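Q: what's the 3D shape of this:
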Amino acid sequence: MLACMTSTDPATLAPRRLPNETPQTLHRGPYTIIKELGSGLHGRVLLAFDDRLQRDVAVKLPAALTVDALTSDRVNVDELEQQVKSIVAECNAMRRVQHPNVLQIDRLVSGKKLDCDYVAMLTEFAPNGDMFDLLEVAGALPEPLVKVYACQLLRALEACHANGVVHRDVKPENLLLDANYQLKLADFGVAATAPAGEDATDVFSRDESGTALYMAPEVRSRRLYRGTPVDVWSAGVVLFILMTGLPPFNAAQKGDAWYDDLLAGDLEQFWATQPDEVLQAMTPGAQDLISSMFVKPDQRITVSEALQHPWLRGADCVDSSLVFHVEAAIAASKLEAA
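A: Below is the predicted model of the structure:
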């Protein structure tokens, strides 16, 4: 007989709810599934309409529950149990961080499939996709726009670290864009957390979590590493890509010449051998900030220090005209390609 979770498992079946909120069953409740937005190792994200709130929401379901599986009589129970635990852990990490540049949770809802309990996480919906989508249509972004997004990303990470959360998977695909193109840090599926009430200063890990191209070198060492500098390195990779439309190295592994330069601490060689299009796009201020993010973890700048960097001085972190600037960047890219 397949074992399912029981109601006595508080770690997976005791999600927080809003006051006076009763559990809802996703496939019977007031949610109309519109389409799938994406999927990952532990979950798939759907766009749904919340009839009660009269607005779109994003719904993260365990990956074992495809839309078809909701009406099927078969489901991989072992996978479902593990994915539920992952979603609950992600929810707990996200609930710690209340910040305008961090995706906010609406609620956790419960469901049942073949006598197996599961949860789904409802979050605000970001209708303009993610930063990767934007880069695909706009290419490298103008420097003023990069400064805004750099500021928003660093502020999001600063809030995470202050509340005991290390994201560990910062990349363009996890930077969502709301209706006004404001950045929303999302997908805390591999986040590491400090004990409640503590900041992330003493969060250490040993596991290799994240996405290869954006991983700090110490993550690959299989040795104990401090968490917060890992997010800074990843943010540096993101800023490099936003400025140039290209990654800083071909592969985050030994044998890649540019990556080897960074491992050796040879920033001068790293920059000197970059292609012309990178050097033309990269202003001295941006280069200096990114350099401070691409050093050994004990020398690496913190997110709070990065926000004080001269290159970001005067940057408007809450740019009310982002829609205009982003649409202008997209239009300019299309005109150039025509």
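Q: all contacts plus neighbour counts: C-alpha atoms, from now on.
A: Will do.
Q: tell me which stretches of the stretch 101-250 of the chain form helices.
A: 131-138, 143-162, 228-244 (DSSP state H, counting those that start in this stretch).
Q: one more, for comparison:
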Amino acid sequence: MDDAAILKRRGYIMGINLGEGSYAKVKSAYSERLKFNVAVKIIDRKKAPTDFLEKFLPREIEILTMLNHRSIVKTYEIFETSDGKVYIIMELGVQGDLLEFIKTRGALHEDDARKKFHQLSSAIKYCHDLDIVHRDLKCENLLLDKDYNIKLSDFGFAKRCLRDDNGRLILSKTFCGSAAYAAPEVLQGIPYQPKVYDIWSLGVILYIMVCGSMPYDDSNIKKMLRIQKEHRINFPRFKNLTSECKDLIYRILQPDVNRRLHIDEILSHGWVQPKARLLFSAAIDKDGETSATPILEASGVQESPWTPEPGPDKKSATKLEPQEAQPEMNPESQPKEEILQEASRLLDIRSAVPMEGRPSRDTEEGGALKPADTHTS
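A: Just a heads-up that it's a prediction; the model follows:
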């Protein structure tokens, strides 16, 4: 029985092809029960590699069945046929993904970026509170519904965090995600907190939202890592970003993992909470000063160094476990070749699975904003 017949028996009228890989494809379909269009990911176990079947697919299915948040793509049904095909019925991102949206329309106004970033941050807090980490946060995985609200998608590399006998999160050692969105500790092969890694990726996404370009050039990983570790961030002058927005990005893209903001601190930041914005300057003056000043590098234009407004470096009530086992960053250390080689080993797994839950687009890539290359391990 073909896919259309199988879906018809479950109450879905199959539509157009949204994407296809070597062992998976994504179709649109109309749900007779829900009365609207959905996306259907179809995975053929007979064609899928062992790594995917034994590790990635079981994790994804387990996590998808747990999630229920307004800013996360909904999973309506998962079923499998006797011939080894897995069908995942999920919400359709009718307006495409955030990357294509920004490539087409340019950087978002801060008010629009604030709304979308708050939606995304709320979704990440929900996941982190469940000890679930996404590990592949990027603009391509942020779908837009009919009202252009954010819907976090693609949990193919997500996992449940493990804890030791004392209840502390166990550090991760594997490279997972896209280099352009990867934190410096991950690129260096340093044992890392996966939740803290997700936070760095949030900072890259926010920068892209308000600047319309990537904060770092991943064509030269060695140079990118050096710039990251020096805490250098370029805020283009012509964007006229508010100091609050720059402050938030600067604090998220913090190479020192012990000083990088937690998700609760992001959600309570003055830029994210409009009602708190008028009190932002007064509150930060009262609570203390920052010790670092970022160095800005404008593309072709020299810009005066931007000094982050003084603010608390205090941790929120909901804390991540201390990084006791994590070594200090060595300024001279470089990305470990074995890490990047291991990342490339499973690259075919990601490329073989089509992007889910979004309509296909023929927009050409252009400029500095481009889809990120994904690496896994």
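Q: any idea what the TM-score comes out to?
A: The TM-score (TM-score structural alignment, normalised by the length of the first structure) is 0.71; 268 aligned residues with a CA RMSD of 2.9 Å.
Q: between the helices of the stretch 101-250 of the first structure, which one is nearest to residue 100 of the first structure?
A: helix 143-162 (7.9 Å; CA to CA).
Q: matching residues in the second structure for the closest one?
A: With TM-score structural alignment applied, helix 143-162 of the first structure matches the range 110-129 in the second structure.
Q: average gap between the matching stretch and the first structure?
A: If you overlay the two and look at stretch 110-129 of the second structure, the average distance to its match in the first structure is 0.6 Å (mean CA distance after the TM-score superposition for the first structure).
Q: buried ones in that stretch, by neighbour count?
A: Within stretch 110-129 of the second structure, the residues scored as buried using 16 or more other CA atoms under 10 Å are 110, 113-114, 116-128.
Q: how about stretch 90-107 of the first structure?
A: For stretch 90-107 of the first structure, by 16+ other CA under 10 Å, it's 90-94, 96-97, 99-107.
Q: can you check stretch 254-261 of the first structure too?
A: 257-261.
Q: tell me which of the helices of the stretch 101-250 of the first structure sits nearest to residue 291 of the first structure.
A: Here helix 228-244 is closest among the helices of the stretch 101-250 of the first structure (CA to CA), at 8.2 Å.
Q: and the closest one with helix 131-138, angle?
A: Per axes from the mean of the first three to the mean of the last three CA atoms, to 10 degrees, the angle that helix 228-244 of the first structure makes with helix 131-138 is 10 degrees.
Q: what comes into contact with the helix or strand that helix 228-244 of the first structure is followed by?
A: Going down the chain from helix 228-244 of the first structure, the next helix or strand is helix 257-263, by DSSP states H and E. Under the criterion CA atoms under 8 Å, 6 or more residues apart in numbering, residues 217, 248-254, 267, 269-270, 273, 294-295 lie in contact with helix 257-263 of the first structure.
Q: gap between the match of helix 143-162 of the first structure and the chain center?
A: How far stretch 110-129 of the second structure lies from its chain's middle: 11 Å, per CA atoms, centre = their mean, to the nearest Å.
Q: could you do stretch 119-127 of the first structure as well?
A: For stretch 119-127 of the first structure, the distance to the chain centre is 14 Å (CA atoms, centre = their mean).
Q: residue range for that stretch in the second structure?
A: Using TM-score structural alignment, the partner range for stretch 119-127 of the first structure is residues 86-94.
Q: okay, buried residues for stretch 153-160 of the second structure please.
A: In stretch 153-160 of the second structure, counting by 16+ other CA under 10 Å, buried: 153-159.
Q: and it, how far apart are its ends?
A: Distance across stretch 153-160 of the second structure, first residue to last, is 16 Å (CA to CA, to the nearest Å).
Q: in the first structure, what residues pair with that stretch?
A: Going by TM-score structural alignment: stretch 153-160 of the second structure matches residues 186-193.
Q: got a list of contacts for that stretch?
A: Against stretch 186-193 of the first structure from outside (CA under 8 Å, 6+ apart): 42, 86-87, 89-91, 93-94, 102-103, 164-169, 174-176, 200, 203, 205, 209-210, 227.
Q: now do 7 Å
A: 86-87, 90, 93-94, 102-103, 164-169, 174-176, 200, 203, 209-210 (CA atoms under 7 Å, 6 or more residues apart in numbering).
Q: and that stretch, how far from the chain's centre?
A: The answer for stretch 186-193 of the first structure is 8 Å, by CA atoms, centre = their mean.
Q: repeat that for stretch 24-38 of the first structure.
A: Worked out by CA atoms, centre = their mean, stretch 24-38 of the first structure lies 23 Å from the chain centre.
Q: swap in stretch 94-110 of the second structure?
A: Worked out by CA atoms, centre = their mean, stretch 94-110 of the second structure lies 15 Å from the chain centre.
Q: on that earlier part again, dump the buried residues of stretch 153-160 of the second structure to a markdown table, plus distance to residue 101 of the second structure.
A: Converted to a markdown table, those look like this (distance: CA to CA, whole Å):
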| residue | distance to residue 101 of the second structure |
| --- | --- |
| 153 | 16 |
| 154 | 18 |
| 155 | 21 |
| 156 | 23 |
| 157 | 24 |
| 158 | 24 |
| 159 | 28 |
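Q: picking that back up, restricted to buried residues, select the contacts of stretch 186-193 of the first structure in ChimeraX.
A: Selecting only the buried entries of the contacts of stretch 186-193 of the first structure in ChimeraX, with 16+ other CA under 10 Å as the criterion:
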select :86,87,90,93,94,102,103,164,165,166,167,168,169,174,175,176,200,203,209,210
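Q: now intersect the contacts of stretch 186-193 of the first structure with the strands, please.
A: Using DSSP state E, the subset of those located in strands is 165-166, 175-176.
Q: trace residue 25 of the second structure over to the first structure, please.
A: Under TM-score structural alignment, residue 25 of the second structure pairs with residue 44 in the first structure.
Q: my guess is that match contacts residue 62. True?
A: Yes - with contact defined as CA atoms under 7 Å, residue 44 of the first structure and residue 62 form a contacting pair (6.3 Å).
Q: neighbour count for these two, which is higher?
A: residue 62 (27 against 20; other CA atoms under 10 Å).
Q: ok, now how distant is that one from residue 171 of the first structure?
A: 22 Å.
Q: same question, residue 92 of the first structure
A: 21 Å.
Q: check residue 29 of the first structure too.
A: 33 Å.
Q: who has more neighbours, the two?
A: Taking neighbours as other CA under 10 Å, residue 29 of the first structure and residue 171 compare with residue 171 leading, 25 against 14.
Q: could you measure from the nearest residue to residue 125 of the second structure once chain neighbours are set aside over to residue 203 of the second structure?
A: Leaving out its chain neighbours, the residue that sits closest to residue 125 of the second structure by CA to CA, 6 or more residues apart in numbering is residue 263, at 6.0 Å. For residue 263 of the second structure, the distance to residue 203 of the second structure equals 11 Å [CA to CA].
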